[in-house]
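Student: fold the following.
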Amino acid sequence: MRHRRLSPAARSLAPWLFLVCLLAGWSLTVTLARPPAYFLPSPSAVAIKLGALLTKPSFWPAFGVTFAEALGGCLLGFAVALPLAVLIHRVGILRAAISPFLGATQAIPAIAVAPLLAIWVGYGIGPIALLCALMVFFPILVASVLGLRLVDPLVVDAALMDGAGSFSLLVSIELPLALPSILAGLRNGFALSVTGAVVGEMVMGGQGLGQLLTLQRDSVDTAGMFGTILVLCAMASALYGVISVIERRSATVADLTGEAP
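Tutor: I've put the predicted structure just below:
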């Protein structure tokens, strides 16, 4: 069965319709079941609490700390993962040694690594950013290796026949063709990095939104926790969206370049 393609308007409207249905179901559940507010607050209670949080002077510095940890950690993980992906792609013995372990490394839970980092590195923004880097490193590495591996060998052979050297081949052919996979790994990495920042703050302490969540949990402020989680979702979605825009623009440029005579 062939699927009908959605129009741009329908694609834009679909997430908002889903959000309205989700809020309606949530509100209906609270109205009919009447659970205690500490168990499941109403959407209106969460909205009121979120508004109060956003107007607190202390909220935005905490937001900035978590954002800096997530962004710095993701960029650090990317800066290490991409060169290593190139080495794995180019050096056969390294590829044979590391490839079997790439899948297993992604199963390591961040909450298990955080206490070790606290012992080895200490506390503060640096160790939390390092935890974020570890969380995003392996997904970016795997995506980059896959993208480089899927580059058409005929294109590579043609470039070598034209006299392309190893560096020029990498910069002009392999990395541009692998860019969609690399950006997809980076896009998912940003979302994971926000999770790493929150986990790190909850386990190792800190001054960001993860610490705020801990305080809200201890005071059974469920509506406040919902509000903070919504802010974290918005942060991750914004970072995810920025990379998605870069992906679309790079794809457009690639298409235009490919169509050029």
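Student: rest of the way, CA atoms for contacts and neighbours
Tutor: Fine.
Student: report the buried residues of the helix or strand harbouring residue 22.
Tutor: Applying DSSP states H and E as the criterion places residue 22 in helix 8-33. By neighbour count on 16 or more other CA atoms under 10 Å, the buried set for helix 8-33 is 27, 30.
Student: centre of the chain versus it, how much separation?
Tutor: Computed by CA atoms, centre = their mean, to the nearest Å, the chain-centroid distance of helix 8-33 equals 24 Å.
Student: swap in stretch 233-241?
Tutor: Relative to its parent chain, stretch 233-241 has a centroid offset of 8 Å by CA atoms, centre = their mean.
Student: please generate a structure for the following sequence too, so the two can be compared:
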Amino acid sequence: MGETRQAVAPSVRDACPLSPNHAGGQLRHFAPIIFGLSIIALWWVVADMGILPTYFLPHPRAVWDTLWSGIADGYLLSAARETLLAAGLGCLAATIIGLPLGYSIARSPIVAATLGPYLAASQAIPAVALAPLLVVWIGYGLVPITVLCTIIVMFPVVISTTLGIRELDQDIVDAARLDGAGRLDLVRSIELPLAAPAILAGIRTGFTLSVTGAVVGEMVMGGDGLGAALSRGQGSTANVAQLFAVIAILIILAVGIYLLLTYVEKITRKGLS
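Tutor: Below you'll find the predicted structure:
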């Protein structure tokens, strides 16, 4: 009887809508929204009280007016599209290059020993230092910005692919080999699908970094994206409200991309379970 009670209790507790687990799960979905609204409310109070000068912290109403004006005339939307295009192309190129590279590092100790140190060293070079070199080598416009994004995203994609392949259950791989799976079939049907959650986590992190790389590239190499909008807001007469409006667009893009790729990752995990 005691054993039955112990077995039933957890299931009842999990199913109860008022249980701590259930309440915590519901709160987890709304926590980011509550936190964001709290920050905006605090910002509004500080601006209304005049604690900080407007050139340091503009009023949320001024930022909203600038943001809405930029969206209404299409300027900020067009800039966001340009930045997303460069970031997306860079992330795509990094994925195409990083997947086979990460797989090779995972499966070949020689490749890992040869390329590993250089991949780590590439992360020591800041994007601001690379951008002027790309201008000299390639020029201005979309292509050098895409190359910069590719370089930035490459490392997390390679590392996540390497870890995903190395952590596979070797018994599953050996069983597939015993069933007659060749190398290509093994990669396509077993290894990459099982490593997909780890790979998607790396791409999710990389895409967020890619947006940052696109903005830095646009500030240095020109263009019509959000980086150019930030540069214009930094002019001799700094438009702080415009800077905050562009930053708000960047935050929205980063959060949206993160949530979308997180959802894709969850769907992939459910499909594999």
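Student: give me the stretch of the second structure that stretch 110-118 of the first structure matches.
Tutor: Mapping stretch 110-118 of the first structure onto the second structure (TM-score structural alignment) gives residues 127-135.
Student: average gap between that stretch and the first structure?
Tutor: If you overlay the two and look at stretch 127-135 of the second structure, the average distance to its match in the first structure is 0.7 Å (mean CA distance after the TM-score superposition for the first structure).
Student: list the buried residues in that stretch.
Tutor: For stretch 127-135 of the second structure, a neighbour-count test (16+ other CA under 10 Å) marks 127, 131-132, 134-135 as buried.
Student: next one: stretch 239-256 of the first structure
Tutor: 239-240, 243-244, 247, 250-251.
Student: most widely separated two among the residues you listed?
Tutor: Among those, the pair separated by the greatest distance (CA to CA) is 239 and 251, at 18.6 Å.
Student: quickly find the element holding the aligned residue in the second structure for residue 35 of the first structure.
Tutor: Residue 35 of the first structure maps onto residue 52 in the second structure, with residues paired by TM-score structural alignment. Per DSSP H and E: residue 52 of the second structure is located in neither a helix nor a strand.
Student: residue 52 of the second structure contacts residue 46, correct?
Tutor: Yes - in this structure, residue 52 of the second structure is within contact of residue 46 by CA atoms under 8 Å, at 7.3 Å.
Student: report the distance from the lengthiest helix in the first structure to the chain centre.
Tutor: If you go by DSSP state H, the first structure has its longest helix at helix 222-259. A distance of 9 Å separates the C-alpha centroid of helix 222-259 of the first structure from that of its chain, computed with CA atoms, centre = their mean.
Student: packing partners for it?
Tutor: Contacts defined by 3 or more CA pairs under 8 Å, 6 or more residues apart in numbering; DSSP states H and E place helix 222-259 of the first structure against helix 43-54, helix 175-204, helix 209-218.
Student: buried deepest among the ones you listed, which one?
Tutor: Stretch with highest mean neighbour count among these: helix 175-204 (a mean of 24; mean count of other CA atoms under 10 Å).
Student: any chance of the buried residues of stretch 239-256 of the first structure in CSV, plus distance to residue 21 of the first structure?
Tutor: Listed next are these as CSV, based on distance: CA to CA, whole Å:
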residue, distance to residue 21 of the first structure
239, 25
240, 23
243, 27
244, 25
247, 30
250, 34
251, 33
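Student: ok, those vs residue 181 of the first structure, which is closest?
Tutor: The closest of those, once distances to residue 181 of the first structure are taken by CA to CA, is residue 247, at 9.5 Å.
Student: for residue 239 of the second structure, see how far away the aligned residue in the second structure for the closest one is.
Tutor: Under the alignment (TM-score structural alignment), residue 247 of the first structure maps onto residue 265 of the second structure. Taking CA to CA, to the nearest Å as the measure, residue 265 of the second structure falls 39 Å from residue 239 of the second structure.
Student: residue 99 of the second structure now?
Tutor: 42 Å.
Student: looking at the two, which is more packed in?
Tutor: residue 99 (19 against 16; other CA atoms under 10 Å).
Student: can you tell me the element the aligned residue in the first structure for that one falls in?
Tutor: Using TM-score structural alignment as the criterion, residue 99 of the second structure maps onto residue 82 of the first structure. Element membership for residue 82 of the first structure (DSSP H and E) is helix 59-90.
Student: after that helix, next one along is what?
Tutor: helix 92-105.
Student: so that following helix versus helix 59-90, what angle?
Tutor: 140 degrees (axes from the mean of the first three to the mean of the last three CA atoms, to 10 degrees).
Student: what residues sit buried inside stretch 151-159 of the first structure?
Tutor: Those buried within stretch 151-159 of the first structure under the rule 16+ other CA under 10 Å are 151, 156, 159.
Student: was I right about the first one contacting residue 169?
Tutor: No - the pair formed by residue 151 of the first structure and residue 169 falls short of the contact definition of CA under 8 Å, at 11.5 Å.
Student: no more questions from me, cheers.
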